[in-house]
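1. Have a look at this prediction, sequence included:
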Amino acid sequence: MTSLDLAQDRTYRLTQYAHGGGCACKIPPGELESVVAGLTGPQQSDGGELLVGLDDGDDAAAVRIAGDTAVVATADFFTPVVDDAYDWGRIAAANALSDVYAMGARPAVAVNLLSWPREVLPFELAREVLRGGADIGAQAGCPVAGGHSVDDPEPKYGMAVTGVGNPEALLRNDAGRAGMPLSLTKPLGIGVLNSRHKATGEVFDEAVETMTTLNARAATDAVAAGVVCATDVTGFGLLGHLLKTARASGVSAIVDSTAVPYLNGAREALRDGYVSGGTRRNLDWVYPHVDLSAVAEQEALLLADAQTSGGLLVAGEVPGAPVIGELVAQGEHLITVC
């Protein structure tokens, strides 16, 4: 019997070792914005020109280092979203890489970020987490080279990722304009299914497959189609990330709730009460800026559902992705759901 077999001989439900799970454990968006307000640094350095920074809460930072080359940098990590160590590693890595794809760039190198309760959980499980991350890096063609680890009461894993892209073709959340359609490249419902998994141990294979699917193809298709505005849908939910995009772009958005796709079992999980605190905080944050009068609270909760490694929300059309709304001239509400 291998050391991993010995570790798994006792059932370790990783989600039970953390207070939250996945991107639902993010600091609430309203609190985070108040923390980073005013924390702007120089726009120019010896290394290059800052193109995207803290101003609009975009997915990653971008610096032009040459006329046709921008470096895109991000970091993302979180507590276990599933009990399987290998799957958690794959999900966390795909989620970290997503910030680079959401900017229309391609990942060049990643380093691991690992926090581990070394006296509570066996290192054989940590190795499985890292193996999952390495396999996703290999799938993305992105070397995973080293990283940093700390002893921590809660397990956490993710990556710092550096990518490269064309500074003139970056996807930004402040580039939306009235008349652009809104496409969503992955279904929603990851948050409520993960909450059910944490509570019951039920495994939702479709949700795991969705979270481990890279946003590489969607990003490539968007750039090829001339799209200039996009973001990924993660911990702040569809409504939260769309709100940030509409606000940064100076437009409003209309969402057709009947066109939004959901994972199998998502509505049942919502019906049975598996809603994370992060999702409820998302809805509270967007509520003053969104007209939700046409939908029930349950539908609003799904639209605010905290996603982990979700899809891209693209201001444009992407092959195979449903159009769920459009950007319009700024009105009384930044988002209207119909």
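-> Sure, I can see it. These numbers were taken from a predicted model, which means no experiment stands behind them.
2. hey, let's count contacts and neighbours off CA atoms from now on
-> Noted.
3. Would you tell me what helix or strand residue 50 is located in?
-> Using DSSP states H and E, residue 50 falls within strand 48-52.
4. one more structure, for comparison:
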Amino acid sequence: MSEYENIKLTSLSSKGGCGCKIGPADLKQVIGSLPVAEQHPDLLVGIDTSDDAGVFRISDELALVQTVDFFTPIVDDPYSFGQIAAANAISDIYAMGGKPLTVLNIVAFPITTLDKRILADILRGAADKVKEAGATLVGGHSIDDKEPKFGLAVTGLIHPDRIKTNAGAKAGDKLILTKPIGVGILTTSIKKDQLSAAEVERLTSVMATLNKTSAEIMSKYEVNGCTDVTGFGLVGHALEMAKGSGVGITLVKDSVPLLPRVKELAENGFVPGGTKNNFMHVKDDVVFPEHLSQVDQWILCDAVTSGGLLISVNPEQAVALLDELIRGGVEASIIGETTAEGAGRIVVK
């Protein structure tokens, strides 16, 4: 826990410490109102398929992968918050199959009312995670704000022929998830003092874990599509994959790994608004079994911070990939498959 005994970072956010993105429905409405920009011939991945990062070709053998992400505190320990924010932002580079190169810090902080050591610890946590990723901090920007917020703008490198997108899945692929879900429900529970110190530590460890090992291992296999599971939840990001790839997706609910106590806490009312918004956005494109409770449906849509990769892999290589991920210390599971039927839709079993 934080050494700053009288400060709970999660209590300083009017969003309730969930760190949620703007909801997918609202974001779609805003972006849809903008004029269509002329696409540059070297823009290999833009906003068309709601992918994790943009990719811009600079030569026949090299392209830049670019992303940005920031949010309000979801844990109370400043160092851990910095680590989580960094891991979350860098994850987009890994999801595209890229290698992170440089990062810029994005800081909003109430510098006159909070101890400056808190900000120093946030930056130190991020710096340690950036170093672990093999990237380099090159600068950043800060503003004085009443609510603390932190994140990174990240640039990575990739060969133009090796890009992994959420629009590349092929019918018949197996789907592998590399981290358990339930983060949004548990981070909401932190604000209500519902988690023990050990449970907070477990949750923090999951969120602060880089997707580096998963990305490095998947590069050896015939992976057709990939995305990371973050604010729009497992079902939301899977639906983007289904729509972008023109495939259907079947998810096996009992195969989806959950963090401890997620269902119990959700049943007790600790479901963030972002999770419920995710459900409302996807429900018309998802077939849930009749016996599945509303809570279980919300859990599959739970807004995640710094989640795992959702990997769409050739079915003949899925078991080998899964085995290597597990040997590498990744909490991976096969959770479903893509189908030729029902393009752009999800069936939960």
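-> Yep, it's here. Computed from a prediction, not measured in an experiment: that's the story for all the values here.
5. Do you know the score for how well these two fit?
-> Taking TM-score structural alignment, normalised by the length of structure 1 as the basis, the two superposed chains have a TM-score of 0.93; 329 aligned residues with a C-alpha RMSD of 1.7 Å.
6. average gap between the helix or strand following the strand holding residue 50 of structure 1 and structure 2?
-> As assigned by DSSP H and E, the chain's next helix or strand after strand 48-52 of structure 1 is strand 61-66. Superposed on structure 2, strand 61-66 of structure 1 shows a mean distance of 0.6 Å to its aligned residues (mean C-alpha distance after the TM-score superposition for structure 1).
7. against structure 2, where does the helix or strand just after strand 61-66 of structure 1 fall?
-> Going down the chain from strand 61-66 of structure 1, the next helix or strand is strand 69-78, by DSSP H and E. The aligned range for strand 69-78 of structure 1 in structure 2 is 62-71, by TM-score structural alignment.
8. The matching stretch against structure 1, how far on average?
-> Aligned to structure 1 and superposed, stretch 62-71 of structure 2 gives a mean residue distance of 0.4 Å (mean C-alpha distance after the TM-score superposition for structure 1).
9. picking up where we left off before, the inter-axis angle of the strand holding residue 50 of structure 1 versus strand 61-66?
-> 140 degrees (axes from the mean of the first three to the mean of the last three C-alpha atoms, to 10 degrees).
10. for strand 48-52 of structure 1, packing partners?
-> Contact partners of strand 48-52 of structure 1 among helices and strands, from 3 or more C-alpha pairs under 8 Å, 6 or more residues apart in numbering; DSSP states H and E: strand 61-66.
11. can you give me the angle the strand it packs on makes with strand 69-78?
-> Computed by the same axes, to 10 degrees, the angle separating strand 61-66 of structure 1 from strand 69-78 equals 160 degrees.
12. For strand 61-66 of structure 1, buried residues please.
-> 61, 62, 63, 64, 65 (16 or more other C-alpha atoms under 10 Å).
13. and if you look at stretch 174-181 of structure 1?
-> Of the residues in stretch 174-181 of structure 1, 174, 175, 176, 177, 178, 180, 181 count as buried by neighbour count, 16+ other C-alpha under 10 Å.
14. same thing with stretch 282-301 of structure 2?
-> Neighbour counts over stretch 282-301 of structure 2 (16+ other C-alpha under 10 Å) mark 282, 283, 286, 288, 295, 296, 297, 298, 299, 300, 301 as buried.
15. Give me the contacts around that stretch.
-> Identification of contacts with stretch 282-301 of structure 2 by C-alpha atoms under 8 Å, 6 or more residues apart in numbering yields 181-182, 185, 232-236, 239, 253, 262-263, 266-267, 271, 275-276, 278-279, 344-349.
16. same check, this time on stretch 49-69 of structure 1
-> 36, 39-40, 43-44, 47-48, 70-74, 99-100, 102-103, 164-168, 172-174, 231-232, 244, 248.
17. Apply 7 Å and report the result again.
-> With C-alpha atoms under 7 Å, 6 or more residues apart in numbering as the test, stretch 49-69 of structure 1 has contacts from 40, 43-44, 47-48, 70-74, 99-100, 102-103, 164-167, 172-173, 231, 248.
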